[in-house]
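Q: Structure for the following, please:
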Amino acid sequence: MKTKPAFLILSLFVALESGVSAQETNDNVEAQVQALLAQMSLEEKVGQMTQIDFSVISVINGELAENPIDQAKLEDAVLNRHIGSILNTPTTPNNQTQPIEKWRRMTQAIREVAAKSRLKIPVLYGIDAIHGATYTENAVLFPQAISMAATFNPDLAFKEGEITAREVKASGLDWNFMPVMDIGRQPLWPRLWETYGEDVHLAVTMGSAYIHGHHGDDFAAADKAPTCLKHYVGYSYPLNGKDRTPAWIGERALREYFLPGFEAGVKAGTPTVMVNSAEVDGIPGHINHHYLNTILRGEMGFKGFTVSDWADISRLYTRDKLAASPREAVKMAVMAGIDMSMVPFDYSFYDLLLDLAKTGEVPMTRIDEAVSRILRVKYQSGLFDRHEPALDVKGNFVTDDAVAANRQAAREAIILAKNNHNILPLSKQTSILVTGPTANLLSVMNGGWTITWQGAAEHLYPKDKPTLLQAIQQKTTGKVTYVGGKNFSDEINIEQAVTQARQHDVVILALGEKTYTETEGNIESLHLDPVQLQLARAIFEIGKPVILVTFGGRPRIITEVANKAQAVVLGFLPGMEGGAALADILFGDTNPSGKLPISYPRDSNDVVMYDHKPIEAFESNQYRPLFPFGHGLSYTSFQTSGLRLSKDNIAMGENIDLTFKVKNTGALTGKETVMVYLHDVAASVSRPVKQLKAFKKVELKPGAEQTLQFSLTPQDMSFIGVDMKRIVEPGEFEVMVGSETARFQVAKP
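A: Next comes the predicted model:
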């Protein structure tokens, strides 16, 4: 929807009330940056461009220590090497949550050493808080991005950003590597679930809302923090589906699908960008001068700093074979536009860049440019004024409002994809067999970057959050039996499961994936593990009603099972409250409202997006997913009607308004996401059959009706033309809402 969200209106109001213009603030920061830069030695400047992993300053076996910091190593890093940033937990490579008070002690120790340095430049501490403060014990952990996208509720994304920033800052941390604004259009890719799905408008809307919540009006505020856009750009579309492998993206597709999310993030005020670990069209992201400068800074107007991903500058030599030596790799990356290097385990970048600067191979102008950008973000983040953790724990960590928001997000994230004969919701007296590898684990509802890097350490998960099985047991007075293991890979006794199924009214069959992220999650096929299919087939043979529930980060092929099941519930990664939320839906305490943010493929080689081109649905080609983008059922029913446009003809550059009604035609109160699609009927470049341009989630009581209004702008009607410029062409357009279509003409100028 093109009206300003409430949080944006509030931001504008606060800015006007403050009496201090943004320009005055920027001028003040710029003066501070330049004054400090003028005092810095070359060594201090190069240090600011260096980011190290916590292990560099850790005692041996630091994960076991109450105080994991080696004070001598920390002082060497900050006072002698002048490092600008630290990332990660004390437990690399596995990474593991830390108690909040331990985090606060560690980060305070780093601040105190930085305060002893000659120029007292603070260290910026970064963390992957991708669905809440993921590395702080007991933090509120939301659904992952793919599931937040399924809510189609930007207000929830805003709240997630707000709560995450608050809990990150209460932990003593400064900087969050989130959100992922690359688009999720390759279902094999093991980081698909970190995206907001396949649609540009949905990703832009949800990601922007998250950033606004995380930043507030000023990310220097005690309960706010800067974000980082990932991973610029095209990382999410590897041709073979494997993580950190090449993408082949033409410039038109890049501009049409992959750049808009980053442009929206820049407009939303994100001050940092993390760079693509792989390559696009043969050029690694870390030396792509065109992407980093011409587009990101020139076209988008990005003013912040870029940070490399993990060890990716050295990999220009060790892996990509683009550089003849580690020294050349550093030179290439810095000259291409990388401002800060996530080294991460040593000072090699510092040493090499220092030498390159002394010999003049990297000019001081480039060093000063990068350091200015880093200092600017540190000033904007309020780090120079912060001498202790910014926020008290009490009242800011795991608050009632945060837990409630998380529960609501989980409820709205879960998708009811099939419900034959209205088998759902179940009676609470129903006798139920629960089986399958994802039925009794919290990890499978959370995914990677949860408590540990890969998210699989089930023993570390909180004991007060129910798994699906436990939530079902808490909900029902009927008989509940479980046949399964304690771990995802445990063998399930199929014979026992079949025997028990015969003795129950319904089987809840919980299938899906174990946890993973990055290259650890690479797979050869989207098909489920054969052992899961064997279990499902055996259960179906006895004829009992089966409710299929799935958890996982990507759409594993479930066609055979879904066709035979009476109901299908797609959980994806609904977070710590996922078990309770799913049980709420199964028993009717919550009316489901989630919608698919991706097209769910019918088979592994039949991957077609909803916004496909006409040639993809011509003759024998077709868009025939198992479940389409935007699909999601409710326990009530909705109907849209009365689609009307404000005009039949508009001038070039003019908006067009549309109205229609949505009515709850069922017997229960429910939430419905109403989607507005647009199609350019004929253009000089082939256009998608439809594209989402606006949506709104409404809640209606039975029989209630609401009139919705939207405006479509020239931006909505535009596309990347033959000359790679965004244009609007005159001609006919179709607006689609529900089963209705309306047409209008854009006149020639």
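Q: C-alpha only now, for contacts and for neighbours.
A: Fine.
Q: mind listing the helices for the stretch 51-200 of the chain?
A: Taking DSSP state H, counting those that start in this stretch, the helices of the stretch 51-200 of the chain run over residues 71-75, 100-114, 145-151, 154-170, 200-215.
Q: Is Lys418 part of a helix or strand, or is it coil?
A: Following DSSP: H, G, I helix; E, B strand; the rest coil, Lys418 is assigned to strand.
Q: how about the nearest residue to Trp310, chain neighbours excluded?
A: Nearest non-adjacent residue to Trp310, counting by C-alpha to C-alpha, 6 or more residues apart in numbering: Met342, 5.4 Å away.
Q: no no, His289
A: Counting by C-alpha to C-alpha, 6+ apart, the residue nearest His289 is Ala336, at 4.6 Å.
Q: list the contacts for the one you found?
A: Contact partners of Ala336, counting by C-alpha atoms under 8 Å, 6 or more residues apart in numbering, are His286, Ile287, Asn288, His289, Leu292, Asn293.
Q: The fourth one reaches Ile338, doesn't it?
A: I take that to be His289. No - applying C-alpha atoms under 8 Å as the test, His289 and Ile338 come out as separate, 9.3 Å apart.
Q: Another sequence for comparison is provided below:
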Amino acid sequence: MRNTPFLFFLILIWSSCMNETQTPNPAKTTGQFDQQIAEIMAGMTLEDKVGEMTQLSIDMLSVGEPYNLDKPHQLDPEKLEKMLVDLRVGSILNVGGYAYSREHWYEIMTAIKGYSDKKASKIPVLYGIDAIHGTNYTLGATLYPQQAGLAATWNTNLVTELGKITAYETRASYIPWTFSPVCDLGRDPRWPRLWEGFGEDPLLASDMAVALTRGYQGEDPSDPYQVAACLKHYVGYSRPLTGMDRTQAWIPERQLREYFLPPFKAAIDAGALSIMINSGDVNGIPTHIDKYVLTDILRGELGFEGLAVTDWEDIKYLFTRHRVAKDHKEAIALAINAGIDMSMVPNDADFPLLLKQCVEEGLVPMARIDESVTRILRVKLKLGLFDNMFYEPENYPKFNSPEFEELAYQGALESLVLLKNKDNVLPLDKSSRILVTGPTANSMIPLNGGWTWVWQGNEESYFADDEQTILEAIQQLLGADQVSYVQGCTYDETVDINEAARAAKSVDAVVVCIGEFSYTEFEGNLYDLNLPEAQQNLVRALSASDKPVILVLTEGRPRIIREIVELADAIILSAYTGNQGGRAIASILFGDHNPSGKLPYTYPGAANALIPYDYRATDQYGIDNEKYKIRPQFEFGYGLSYTTFEYGDLTLSGNTLTPDGTLEVRISVTNTGTRTGKEVVQLYAADLVASIAPSVRRLRGYEKISLEPGETKSVSFTLQARDLAFVGLDNKWQTEPGSFELQIQEKKIIFDFESDSVIFFEK
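A: Next up is the predicted model:
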């Protein structure tokens, strides 16, 4: 993927800054690790080993009770001694409810290191944190778009650079492990964690997962500016039947392999060191006890050699929620025997004691324990924790630097998607008088979403004073005298809609900021995907003013807006753009920058039409009848620009593709407008006849390019037989002989894949 000159400039700055202080450790070979691990294991007792497999929340080391710690946060020396020395706990995670300063993180990690050094084994503690859109549990950190926003950029180079920021600032917080990226496909817009993933398409999600993993881990995870990635939530977590968090999924194995496994496979191939397991059950089997998924597929087929950790309290849930075990001990035996390496307990000390009993009673073989401990030690060695559990504060002068902020701003800009622009109402004139209204206009919370300073991201007080809301950014850009503000409504209640309607009469344009509050996990469960009626009523009232109405949707999932789309003159989607979101939205609204984001998911038009873009022809039953056609509000890959692009003819290097050959696909793109713009060239393919009903189209390639006015660029894609593969009846990847149709924009062309037989692939 090509970089714009601006982004390339930022990346050069970033690289030079890193080179000033970076002294990376030499890469260590697997052989060296094997010898070190054998030496360490030889001196470990069973108590040491089950301790290594235990992960506790920081609550278990702190003054107060779990979920109700004393404030300000303090560590408890007696608990540190018991958990780290007596029980030999190998991993700690999380914060005690809210983000800490770098100074406090240093105090925490210094104390943890001191107590871990008191153990006979001297094995360092592995600390993990949910740093998912920046180092979001360290005050003052650089926060960029959540993953759905990153996917909307369609710019993997930019995503890698943003991942490097997280790695740097997480290590600057003395933590070497982030629970990211989310590799779950977002194919159901009801799911409350849709915004945490990279959208609905396996190719786009795979590329983004690889990009973020490489940003986190770099070439050498032991580098003081890199962290271990953790792929989550393996696998099928994101497709619950109810649409609600942690509820059951029914996914045929063919679909699991074709859609849900590829992002994990891609990131594993990119070297991801750890993986987190799905909290739910798939086809009636809780993933935490599914040996076929955890061992046969993950280890045997995908080749994963890293650490597999549970999600929060999930082994205990096997008997309290799933009811597949009679008690905690049986649940532990089932999970460890299936392939779990580490239990995110997190808030009691029972796990290591019960696991020890399981071994002593023959419920879990010692070989299974040694296998897990080997994996845990290997991750700690790859991170260099035995040499340096953490580095000193002076090694991180670029924490929250201007360079990082500019990259986050670029990420926010490229993540914004222009969905409608009637009569080119945007960009607005900077001399205009503007009314800003709506529940998301004057808050940082809906710009960031969950996992921001606190779990639900719903505490305004933790945001820095210099971070700008949408309202504040517009005021900064235009001057406060040109901008008026009326709240209009809350998320679901009317406040002063009539006042907003009156104010609209005295301005030139109205910017209505609507959408969702922050949430994650079960707190985001809902029964109605429609945008709340209070917000829709605000738009209806403002549309009567006959002034241009611009909707800014700040939301984590596509809330249905069918009834108000026609009332708006322009619509911009902001999928949790981060702390620079207000500034980026203002820049787009008033033309300082040109929008280039594209939807990473299908935006539904109705609650009964929640279907991804790659549906089957049979999904349009009565296809000749207009009534039954699939009509999303906005299609996957859609996004407008302030300039226009013209596509040339779609050409191929030949009319046929062979099993060992390649086919080059070429097209030219011209910027026919008056502004510099970025376009995402998207290549789709359709298998015209297959042994299994094929999708109407599948994304097979894309490239983001930047074009000056009047400039033309040629874009090419190279196709191989494996790029056209699907999972067949025998659950194997295959490409069948036959005709395929390629499409870029409205340009289409057909070619034949010629082979004497079906071609099978390992993917």
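Q: between the helices of the stretch 51-200 of the first structure, which gets nearest to Gln454 of the first structure?
A: helix 145-151 (16.1 Å; C-alpha to C-alpha).
Q: tell me which residues in the closest one are buried?
A: Ala145, Ile146, Ser147, Met148, Ala149, Ala150, Thr151 (16 or more other C-alpha atoms under 10 Å).
Q: so can I have CSV of those showing distance to Asp281 of the first structure?
A: Below are the buried residues of helix 145-151 of the first structure laid out as CSV (distance: C-alpha to C-alpha, whole Å):
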residue, distance to Asp281 of the first structure
Ala145, 27
Ile146, 27
Ser147, 30
Met148, 31
Ala149, 29
Ala150, 31
Thr151, 34
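Q: And for whatever residue of the second structure lines up with the residue nearest to Trp310 of the first structure, the neighbour number?
A: Correspondence of Met342 of the first structure to the second structure, assessed by TM-score structural alignment: Met344. The tally of other residues near Met344 of the second structure (other C-alpha atoms under 10 Å) stands at 23.
Q: Next: Pro709 of the second structure.
A: Per other C-alpha under 10 Å, the neighbour tally for Pro709 of the second structure reads 17.
Q: doesn't Gly673 make contact with it?
A: Yes - between Pro709 of the second structure and Gly673 there is a contact at 5.8 Å, judged by C-alpha under 8 Å.
Q: which SS class is the closest residue to Pro466 of the first structure other than its chain neighbours?
A: Among residues not flanking Pro466 of the first structure along the chain, Gly579 sits closest, at 5.7 Å (C-alpha to C-alpha, 6+ apart). Taken by three-state DSSP, the conformation at Gly579 of the first structure corresponds to helix.
Q: wait, isn't Gly579 of the first structure in contact with Thr467?
A: Yes - Gly579 of the first structure is within contact range of Thr467, at 4.8 Å (criterion: C-alpha under 8 Å).
Q: For Leu548 of the first structure, see how far away Val204 of the first structure is.
A: From Val204 of the first structure across to Leu548 of the first structure, the span is 31 Å (C-alpha to C-alpha, to the nearest Å).
Q: repeat for Leu354 of the first structure
A: On the measure of C-alpha to C-alpha, Leu354 of the first structure and Leu548 of the first structure end up 58 Å apart.
Q: who's in contact with the corresponding residue of the second structure for Leu469 of the first structure?
A: If you follow Leu469 of the first structure across to the second structure using TM-score structural alignment, you land on Leu471. Counting by C-alpha under 8 Å, 6+ apart, Leu471 of the second structure touches Val436, Ala441, Asn442, Tyr485, Gly582.
Q: ok so, going back, which of Val204 and Leu548 of the first structure has more residues huddled nearby?
A: Taking neighbours as other C-alpha under 10 Å, Val204 of the first structure and Leu548 compare with Leu548 leading, 24 against 21.
Q: Pull out the buried residues from stretch 643-659 of the second structure.
A: Buried residues in stretch 643-659 of the second structure, counted by 16+ other C-alpha under 10 Å: Thr643, Thr644, Phe645, Tyr647, Leu650, Thr651, Leu652, Thr656, Leu657, Pro659.
Q: Including distance to Leu162 of the second structure, could those go into TSV?
A: Output for these, formatted as TSV (distance: C-alpha to C-alpha, whole Å):
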residue	distance to Leu162 of the second structure
Thr643	27
Thr644	29
Phe645	28
Tyr647	31
Leu650	34
Thr651	35
Leu652	35
Thr656	40
Leu657	38
Pro659	38
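Q: Now intersect the residues you listed with the helices, please.
A: Applying DSSP state H to those, no entry is found in helices.
Q: show me where the stretch 301-450 of the second structure has strands.
A: Listed in chain order, the strands of the stretch 301-450 of the second structure (DSSP state E, counting those that start in this stretch) span 307-309, 343-344, 417-421, 434-437.
Q: Also the stretch 451-600 of the second structure?
A: 483-486, 509-515, 549-554, 570-574.
Q: of all the buried residues of helix 145-151 of the first structure, which comes closest to Ser277 of the first structure?
A: The closest of these, once distances to Ser277 of the first structure are taken by C-alpha to C-alpha, is Ala145, at 19.8 Å.
Q: what do we get in the second structure for that closest one?
A: In the second structure, Ala145 of the first structure lands on Gln147 (TM-score structural alignment).
Q: so its match touches Gly197, yeah?
A: Yes - using C-alpha under 8 Å, Gln147 of the second structure is in contact with Gly197, at 5.3 Å.
Q: Spit out the residues that contact the two alike.
A: Contacts common to Gln147 of the second structure and Gly197, judged by C-alpha under 8 Å, 6+ apart, are Val182.
Q: who's in contact with the residue nearest to Pro466 of the first structure?
A: Gly579 of the first structure neighbours (C-alpha under 8 Å, 6+ apart): Leu442, Met445, Lys465, Pro466, Thr467, Leu468, Leu469, Gln470, Ala471.
Q: Same question for Lys704 of the second structure.
A: Met1, Arg2, Trp154, Asn155, Lys678, Glu679, Val680, Val681.
Q: Could you see which of the residues you listed carry over to the first structure?
A: Checking the contacts of Lys704 of the second structure against the first structure (both residues aligned by TM-score structural alignment, their matches' C-alpha atoms under 8 Å), the contacts still present are Trp154, Asn155, Lys678, Glu679, Val680, Val681.
Q: now the residue nearest to Pro466 of the first structure: how far from Leu573 of the first structure?
A: Counting by C-alpha to C-alpha - Gly579 of the first structure and Leu573 of the first structure are separated by 10 Å.
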